[in-house]
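In: build me a model:
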Amino acid sequence: MSELEKEVAKIEKYNQEIIDGFKAWLEKENLSAKTIKNHIANIEFFAEYLVYYEPSQQLDEADDQDIYDFLLNYFPRKAMWASESSTKSYMGSFKKFFSYMLETNKISPDIEAEVKDTLKEGKQEFLDAVSD
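Out: The predicted structure follows:
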């Protein structure tokens, strides 16, 4: 196993713990199983992006710029299911996920606020990126 493969495996294991915590948090929010599954799938795909397209980046290191780049560039180009509704789904998942990350002290309030501002201010730009 190469050093890069070892690093990727380490990050994926670390991220899985965060995702498992997020799932438990969503379950406490009394969301439907389908909604929880959707949020988890969205965050898992984003985590994959962080590992393979921004090497060595863990979920708790993500910020507003990562969200912006993902929704504007990566997602519309790489996800065959990219559409306005799936983009809105990702935006909702990011809001929930970063609320969870703040509530569990994994990120600072500034990062959560910047992510939510980016989602709000970039909404039309993100939707336009998948409708071209």
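
In: for the rest of this, base every contact and every neighbour count on C-alpha atoms.
Out: Will do.

In: what ranges do the strands span in this structure?
Out: Applying DSSP state E to the chain gives no strands.

In: following up with a second sequence; could you model it the same way so I can compare the two?
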Amino acid sequence: MVDNYDEQVEKIEHYNQPILDGFKDWLEKSNLSAKTVRNHVNNIESFAEYLVCYEPLRRLDEIEDNDVSDFLIDWFPRKALWASESTVKSYIASFRKFAKYMIESQRMSAEQETEIRETLKEGKEEFLDAVRMEDSAW
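Out: Have a look, this model is predicted:
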């Protein structure tokens, strides 16, 4: 049993790497531009880092809809200096693609994927409002 936080994070990062590599390969096969592939992978890598910032630590194949929602409505607008409406939209697109990849690679249940997609659809305006409010605070 790993009881050291840093060791847990390292173990999760090591576990997530093949998922991230597979996502990149999957995107490259879908005829997206190199820039778009890089953007989607960077977005999901950033989210993966968020998942190990706070307890409970989560792997990418353990994500739930509330992880995505909390990231887009709270953490990203407050912590990312580059947060904007366009980056939120980019993250939403990346999460949709990532969920599709996770289903196709059998790393996520259909129920998880459906909940994430519904959260992205239903929460879009709330996610955008969070960034707008953070922008207006400056």
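
In: quick one: TM-score?
Out: Aligned and superposed, the two chains score 0.96 in TM-score terms (TM-score structural alignment, normalised by the length of structure 1); 131 aligned residues with a C-alpha RMSD of 1.0 Å.

In: please state the offset of the longest helix along structure 2 from the chain centre?
Out: Using DSSP state H, we find that the single longest helix of structure 2 is helix 110-137. A distance of 12 Å separates the centroid of the chain from that of helix 110-137 of structure 2, by C-alpha atoms, centre = their mean, to the nearest Å.

In: same question for stretch 87-100 of structure 1.
Out: From the chain centre to the centre of stretch 87-100 of structure 1 is a distance of 7 Å (C-alpha atoms, centre = their mean).

In: measure Leu20 of structure 2 to Ala83 of structure 2 for me?
Out: Using C-alpha to C-alpha, to the nearest Å, Leu20 of structure 2 is found at 22 Å from Ala83 of structure 2.

In: so what's Leu20 of structure 2 up against?
Out: If a contact means C-alpha atoms under 8 Å, 6 or more residues apart in numbering, then Leu20 of structure 2 has 41, 44-45 as its contacts.

In: what about it, distance to Ala137 of structure 2?
Out: Going from Leu20 of structure 2 to Ala137 of structure 2 by C-alpha to C-alpha gives 34 Å.

In: separation between the residue lying closest to Ile19 of structure 2 once chain neighbours are set aside and Ser46 of structure 2?
Out: Leaving aside its sequence neighbours, Ile19 of structure 2 sits nearest to Leu60 (C-alpha to C-alpha, 6 or more residues apart in numbering; 7.6 Å). For Leu60 of structure 2, the distance to Ser46 of structure 2 under the criterion C-alpha to C-alpha works out to 11 Å.

In: what does Ala80 of structure 2 give?
Out: Distance of Ala80 of structure 2 to Ser46 of structure 2, computed by C-alpha to C-alpha: 10 Å.

In: mutual contacts of these two, please.
Out: Once C-alpha under 8 Å, 6+ apart is applied, it turns out that Ala80 of structure 2 and Ser46 contact no residue in common.

In: higher neighbour count, the two?
Out: Between Ala80 of structure 2 and Ser46, counted using other C-alpha atoms under 10 Å, Ser46 has the larger neighbour count: 13 against 9.

In: quick one: residues in contact with stretch 97-107 of structure 2.
Out: By C-alpha under 8 Å, 6+ apart, the list of residues contacting stretch 97-107 of structure 2 from outside reads 23, 26, 44, 61, 108-110, 113, 116-117.

In: same thing but at 6 Å, please
Out: 61, 108, 113 (C-alpha atoms under 6 Å, 6 or more residues apart in numbering).

In: now the second one. Nearest residue, chain neighbours left out?
Out: If you skip the residues right next to it in sequence, Met108 of structure 2 has Met102 as its closest partner in space, 5.3 Å away by C-alpha to C-alpha, 6+ apart.
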